[in-house]
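Undergrad: what would the 3D arrangement of this be:
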Amino acid sequence: MSVTIDIAGLPAERIVFAPSPLAELCMALHALAQPSHHPRLTSWTTATAAALDPDLADRLLEADFMWRSSFSDLFMAFAGTPGGSGRPAATLAGELDVLDRMDDEQFVMAALEHCWLALYNVGGGPSPLTDPGARARALEAAAARGPRQLAFSVRLLDDTAGVRVWMRRLLEDCDAAFFAETWKRIEPGQSADARHKAEVLRRKGLPAALKEVSSALSVDEALTTVTADKMVNGSTTATDPRIGSGLVLVPTNFGWPHLLVLHAPGWRPVIHYPLGSPAPASAPGSVELLQLRMEALAHPMRMRLCRSLARAPYTTSELAAVYGITAPEVSRHLAVLKRAGLMHTRRQGRYVQHQLDLTAVARIGSDFIEGILR
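TA: Predicted structure coming up:
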């Protein structure tokens, strides 16, 4: 599973690294709404949540489906507003101005993105602003998130202009309450990272730059397709003439373990990558490898074999004798474990001994969490 970005023919100068204060505010709101996703931020989320004005905290709950379980494309408005630079603005106010220039239909579709996930990769579909059936489906999806979210969605559809004013005021109040101070502290590091990776891109090329961004990113030898290893399938292009060509990579201090790829039709692609990710040596494997390992351990007989292999090295014949199955059957099960990278094999004279790689097995839990959150 992966999200791919077509970059065939894209000039190198159209691949840019730049911080986005609005995208980072979205990640900060997500961290406040889902602190269990971000154990590294416990001190910040605890202190910030405790200091929030109760009225602001209540207002945040009304629209939290835009950052709690998914990340609304509204927070990367620079990528979807025709006629713009296609890059983040330097200030939150500047990015909110870009958001204000987005037309109502695009604003509503992005705000209610969770209602249209089935259409996300293909685009199209009637607008809930004008189509009664689309409106009903949008409100039904919102109702599943709770009464506050339903009420907000009704307001959004009935008074789009009013909600847009309300939304900007909400984000400005968040800026005054906690984000301005936070952004002042983290922006220099993000800008330095963006400059560094841009220099790596210039001097060493895209493969080297992507390797520094995340182990979950790669590009083919022909430099035509960027692939993000994620538990979702999707595709987009960085050369769409309707919106303008370009690929933007945006750093985030609040993002880990999430690696976000904006791939909505009609929007320029954006990769929102976390700073301070684990070093490549300790980074999780691919989604395919994780699935292979979980399937390998799911078989009842292989689970039983692992009970012995976790304790000491065993030969195939020893395992066959212990579990009452044939040596070829044991070999087939061991081959599955070996292909999944869960077993060590070594030769001792004329004997071949097998042992479970406990470190690899122990990583499965954290790999699974990082994989589904990535």
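
Undergrad: CA atoms for contacts and neighbours, from now on please.
TA: Fine.

Undergrad: list the buried residues in the helix or strand where Leu157 lies.
TA: In the assignment (DSSP states H and E), Leu157 maps to helix 147-158. Judged by neighbour count using 16 or more other Cα atoms under 10 Å, the buried positions of helix 147-158 are 148-150, 152-153, 156-157.

Undergrad: stretch 314-326 now?
TA: 314-317, 319-320.

Undergrad: restricted to helices, list those residues.
TA: Members of the buried residues of stretch 314-326 lying in helices (criterion: DSSP state H): 316-317, 319-320.

Undergrad: could I get the residues you listed in TSV, plus columns for distance to His354?
TA: Formatted as TSV, these follow (distance: Cα to Cα, whole Å):
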residue	distance to His354
Thr316	8
Ser317	11
Leu319	10
Ala320	13
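
Undergrad: thought Leu170 was touching Asp58?
TA: No: using Cα atoms under 8 Å, Leu170 is not in contact with Asp58, being 10.8 Å away.

Undergrad: who has more neighbours, the two?
TA: Comparing Leu170 with Asp58 by other Cα atoms under 10 Å, the one with more neighbours is Leu170, at 16 against 12.

Undergrad: pretty sure that one sits in a strand.
TA: No: counting by DSSP: H, G, I helix; E, B strand; the rest coil, Leu170 is located in no strand; its state is helix.

Undergrad: for it, what are its contacts?
TA: 56, 59-60 (Cα atoms under 8 Å, 6 or more residues apart in numbering).

Undergrad: what separation do you get for it and Leu259?
TA: Distance of Leu170 to Leu259, given as Cα to Cα, to the nearest Å: 26 Å.

Undergrad: also Phe152?
TA: Taking Cα to Cα, one finds Phe152 at 28 Å from Leu259.

Undergrad: for Ser277, see how far away Ser215 is.
TA: Distance from Ser215 to Ser277, by Cα to Cα: 9 Å.

Undergrad: next, the structure of the following sequence, for comparison with the previous one:
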Amino acid sequence: MSVDIDITGLRRERITVVPSPLAELGMALHALAEPGHHPGLQGWATTVIAGLDSHLADRMCEADFLWRTTFSDLFLPCAGIPGRDALPGATLGEELDLQDKLSDEQFVDAALEFTCAPPYSAPGPAALTDAGTRRRALELAAARGPQQLRFTERLLADPPRIRAWLRQFLQDCDEAFFADTWSRVRHQLAADARHKTDLLRRRGLAEALASVSSAVMVDEAAGRITVDKLDKNHTATIDGGLLLVPTSLGWPHLMVLHRYGWQPVLHYPVSSPELAAPPSVEQLTLRMTALSHPVRMRMCRSLARSAFTTGELAQVHGMTAPEISRHLSALKKAGLLTTRRRGRYVLHQLDVTVVARLGSDFLEGILR
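TA: Prediction:
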């Protein structure tokens, strides 16, 4: 399960690392809508929400589907500009001008991405021009409640009006709280962009992307970047450039914009509370599966307290040595055990630090 980016023939100078104030505003709105996704930002979110006037707070709920699930590609409009090589603007105003350059079809399809499931990584009929797609969009919106339906009806009936509404809303968010947030994080993002650019120039793409996340892998011989995600397999093709956009508010999300016809973008967090590299989705699945078995859960209770031999575990749990060995093998394969030899005996013990990390690892795995 992954998102792949085909980089065959991509020249180094077409890879750009650059911050985006609009993308960071999108992450800010997401963190405010889903503070549970971002435990490290709960203090910031509480302060911002407490300071919002009621009118802006109501407007924030009106179209929160654009940023609650993750966030809409509308927050990276440079990727949709024809030519597929545009860059984010230096200011929020410049980025909103780029958003204005998207066609109505691009705007509507991006706005309906998470709630009405139009085609994403392949060409397909647009909701504005195809009656069947439009009807399905309204049906799916209705299933999500009257507020979603009203907004979708307005969006499909009068895209320019909704576009103007969204631009004014984002400007009001900037005035209310984001300008201050951006002034504090933009230097960190700029420094990270310079660091990644320097790595790219001096040490190559593989090392630069390894510094982004251990979930991003490069096979330059095959011309492919692979991002480990709990998702269906998707492949994006680069006709223009590749954008890497850092975010200070984004952990645990590692997002890949791979919309058909748009420039691919890797939107990555510059820091996380982790002390070690996260496991792959496959490794996380192995760990969750291993721990879900009731016998292995009981064994873990013993192994968390002390080291045991296979024979000792068999005696404690009233099972045969081969049965215990099979369960130990599953736990070891999942990377949950440490083993050491004492004379002719092999002692097994639960790696408590790995198990303790599963909460944040699971969160990152499903939200990556």
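
Undergrad: for Ser127 of structure 1, state which of the buried residues of helix 147-158 of structure 1 is nearest.
TA: Nearest to Ser127 of structure 1, judged by Cα to Cα, of the buried residues of helix 147-158 of structure 1 is Leu157 at 10.2 Å.

Undergrad: for structure 1, which segments count as strands?
TA: For structure 1, the strands defined by DSSP state E occupy 2-6, 15-17, 217-219, 225-229, 234-237, 247-252, 260-262, 270-274, 343-348, 351-356.

Undergrad: give me the helices and strands touching the fifth one, please.
TA: If I follow you right, that is strand 234-237 of structure 1. Strand 234-237 of structure 1 sits against strand 2-6, with contacts defined as 3 or more Cα pairs under 8 Å, 6 or more residues apart in numbering; DSSP states H and E.

Undergrad: quick one: the longest helix along structure 1 to structure 2 mean distance?
TA: In structure 1, ranked by residue count with DSSP H as the criterion, the top helix is helix 180-204. Here helix 180-204 of structure 1, set against structure 2 after superposition, deviates by a mean of 1.4 Å using mean Cα distance after the TM-score superposition for structure 1.

Undergrad: what about Asp367 of structure 1, neighbour count?
TA: Neighbour tally, Asp367 of structure 1, other Cα under 10 Å: 20.

Undergrad: quick one: residues contacting the corresponding residue of structure 2 for it.
TA: Structural alignment places Asp367 of structure 1 opposite Asp361 in structure 2 (criterion: TM-score structural alignment). Counting by Cα under 8 Å, 6+ apart, Asp361 of structure 2 makes contact with 278-279, 284.

Undergrad: what is the nearest of the residues you listed to Trp165 of structure 2?
TA: Pro278 (39.7 Å).

Undergrad: map the closest one across to structure 1 for me.
TA: Under TM-score structural alignment, Pro278 of structure 2 pairs with Pro284 in structure 1.

Undergrad: skipping its backbone neighbours, what lies nearest its match in space?
TA: Once flanking residues are discounted, Pro284 of structure 1 sits nearest to Asp367: 5.3 Å by Cα to Cα, 6 or more residues apart in numbering.

Undergrad: ok, the aligned partner of Asp6 of structure 2 in structure 1 - contacts?
TA: Under the alignment by TM-score structural alignment, Asp6 of structure 2 pairs with Asp6 in structure 1. Residues near Asp6 of structure 1 by Cα under 8 Å, 6+ apart: 224-226, 235-239.

Undergrad: go again using 6 Å as the cut-off
TA: 224-225, 237-238 (Cα atoms under 6 Å, 6 or more residues apart in numbering).

Undergrad: by neighbour count, which of the residues you listed wins?
TA: Ala238 (26 neighbours).

Undergrad: ok, the aligned residue in structure 1 for Ala290 of structure 2 to Leu29 of structure 1 distance?
TA: Counting by TM-score structural alignment, Ala290 of structure 2 corresponds to Ala296 in structure 1. Separation of Ala296 of structure 1 from Leu29 of structure 1 (Cα to Cα): 38 Å.

Undergrad: hmm, back to that, what about the helix holding Leu157 of structure 1, how far off from structure 2?
TA: Mean for helix 147-158 of structure 1 is 1.0 Å (mean Cα distance after the TM-score superposition for structure 1).
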